[in-house]
Structure formats: structure tokens, C-alpha cells
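Chemist: Turn this into a model:
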Amino acid sequence: MKKIIFVISIMLSVAAMANPNAYDKTTDHKKIGWMDKGMEQVKAKLKDPESAQFSGVYFHRGADGVPMTCGKVNAKNSFGGYSGSERFFSAGKPHLTFLESQVDGFPGLWSKFCQ
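Modeler: Below you'll find the model as predicted:
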């Protein structure tokens, strides 16, 4: 019995880590769809999109009511190692998707669109 419980707990832990949909607690399908779109745009900006690990992803209406996907992503760099989590936000289009390491003045933009 202990062995079964151990195996189940390991499986749940792995499933939780592999879940790319690290959303807030929303059940609103429109918001979840928007967050999916935002995460896909973030992946497109990464060197290794398949390695993306999202956390703390949430939907937010930023400045002027613009819908945004906000959160953190960790992905492999050019050397094949994870570089550490960084914040991102996306309005669902490539030219409206920003990663903290790729944009000067990111903290001000984050405040405007994700807080």
C-alpha cells in the first residue's frame, strides 16, 4: 500500500511540473483561451520553445482595458541549461509579446499591463 501511495504521489508531482497551463484559478474559458494564446506567443520567442515551463500565469486587463496574459517562464538557453524564470506579458500577438530579458524598461511596462 505504501508503495502504491508513493508511486501515485510521484506521478502527481511529475504531472504538476509538466503542466504548461499553470493558470490562476479561473474557470472562464475565454480567459483560459487568451492565456493559451499568450503562452504560445511567448514560446515563439524562446530559443527552445519545447522546454518552456510556465508558472503564475494569469489574465489581466491592463492599461486602457487591454487583455493580457501575464506570468513567468523558464526555458533552456543556447547552452541547453535552464536560465531561470523571467516575467512576461502578451496581448496575444508576436509584436505584443514581451519577455523581461528582451525589453529595456520592462518593469514600467509590467506595472502598466500586469498590475
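
Chemist: From now on I want contacts and neighbour counts done on CA atoms only, so please keep to that.
Modeler: OK.

Chemist: For the protein, which segments count as helices?
Modeler: Along the chain, counting by DSSP state H, helices occupy 2-18, 29-44, 106-114.

Chemist: Pipe those into TSV and attach mean neighbour count and distance to residue 93 per row.
Modeler: Below are the helices of the chain laid out as TSV (neighbours: other Cα atoms under 10 Å; distance: least, Cα to Cα, whole Å):
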stretch	mean neighbour count	distance to residue 93
helix 2-18	11	25
helix 29-44	19	6
helix 106-114	16	15
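
Chemist: how about TSV for those, with distance to residue 90 added?
Modeler: Formatted as TSV, the helices of the chain follow (distance: least, Cα to Cα, whole Å):
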stretch	distance to residue 90
helix 2-18	22
helix 29-44	5
helix 106-114	9
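
Chemist: to compare against the first, here's another:
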Amino acid sequence: MTIALRLLATVVFIGSFFFLVREPISLVWVVGITLILISYSNKMVPEASPILVILLCVISLFWVNSMSPLWGDGYEEKLNRAQIIDAANKEDMQQREFVSKAQYAVKGNLKDPSSAVFSSDYFYSSNGNTFACGNVNAKNSFGAMTGNKRYVSDGTSTGSYVDDGGAGFEEVWKLRCRN
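Modeler: This is a model prediction of the structure:
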């Protein structure tokens, strides 16, 4: 009976260890108390030490589950939150990649593309069309910085426009860059 209990206590301890890693402080006290119980096992009733180790592991698992859900509704909510965060991060990354592509396209329409400094960039999507909008400051033909000029881009150089002060750009801005 004692050997079976000790074997069961060992299996429970090793299995619990896998889950207790989620809350490292629990490992400290579970391992510490288990070592104390093992060292004093010769002074106790032979069955007491394995039973106390099993009880300690079970209590620790419930404590860890309250902090970082391992099972139940809390675990399902945790998984749902993780999926929502992953989807938002993926969407954000796609938007950043599109804005970067649009900046590259806008640079193709500038006199000195290497001098371009972008600011206030954002992503806009409407009716299945996507646009990047923002400001660009770049050198003109005389080598002077022009100051921030608004830009609109669909990610291609033919669909990229920099504000030249004309009324045509204002219409494009209103249609494609509602912020």
C-alpha cells in the first residue's frame, strides 16, 4: 500500500509540476514543502507523507487555476481573449505593411525619394478599397524641404498623390482619407 501511494504521489507531483510552471512561486512552495515532507516521512505514519504531497499538489493546482486558468470557463475565456488579440495583431501588421508599401509608392513620385520623412500615417478602408494617408516632407528641386504635405496612396505609384495645393487633391483626400 505504501509503495503504491508513494508511486501515485510521485506521478501527481510530476504531473502537477507541468501546470505549476505557469505560476513559478507555486513551484517554490510545492517543491519546498514536498522536500520537508519527504525528509520527515520517517517520523510520520508511512502513508501520511504521500497523502500530504498529493493534497499539496491538488491544492496548488486549484490555486494556480485561480490565477492562470488551466481548465473550465476561465480557460475558455483565456483562449478566446488570446485568439482576439492574435487576430488584432495580425490585422495591425497587415495595415502596417500596407502603409509601408504606400510610402514606397509615394516616394516614387517625389523629386528626392531618399529625403522623404513620413508622419501621421494611417490606414483607411472603405467599400473594399484600402488607402494609406498621412504627411510627407521631402526635398524639392532646389534641395529645400517642402514642409509636411498630405499624401494619399492605394499602394501603387499611379494611385499615389501628394498635395500640390490644387482642388483635385482635396477631392481625393475627402473621398479616400476619412479619419
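
Chemist: hmm, back to that, what's the closest of the helices of structure 1 to residue 95 of structure 1?
Modeler: helix 29-44 (9.2 Å; Cα to Cα).

Chemist: so that closest one aligns onto which residues of structure 2?
Modeler: Helix 29-44 of structure 1 corresponds to residues 93-108 in structure 2, going by TM-score structural alignment.

Chemist: Pretty sure residue 152 of structure 2 sits against residue 124.
Modeler: No: the pair residue 152 of structure 2 / residue 124 is not scored as a contact, 10.0 Å apart, by Cα atoms under 8 Å.

Chemist: Could you name every residue contacting both of these two?
Modeler: Residues touching both residue 152 of structure 2 and residue 124 by Cα atoms under 8 Å, 6 or more residues apart in numbering: 131-133, 176-177.

Chemist: which residues in structure 2 form strands?
Modeler: Applying DSSP state E to structure 2 gives strands spanning 117-126, 129-137, 149-153, 160-162.

Chemist: Can you say which of those is nearest to residue 93 of structure 2?
Modeler: The closest of the strands of structure 2 to residue 93 of structure 2 is strand 117-126. By Cα to Cα, the value is 11.3 Å.

Chemist: Just want the angle from the closest one to helix 167-176.
Modeler: Put simply, strand 117-126 of structure 2 runs at 60 degrees to helix 167-176, going by axes from the mean of the first three to the mean of the last three Cα atoms, to 10 degrees.

Chemist: Next, the angle from strand 117-126 of structure 2 to strand 149-153.
Modeler: Using the same axes, to 10 degrees: strand 117-126 of structure 2 against strand 149-153 is 40 degrees.

Chemist: Which elements pack onto strand 117-126 of structure 2?
Modeler: Counting contacts by 3 or more Cα pairs under 8 Å, 6 or more residues apart in numbering; DSSP states H and E, strand 117-126 of structure 2 packs against helix 72-107, strand 129-137.
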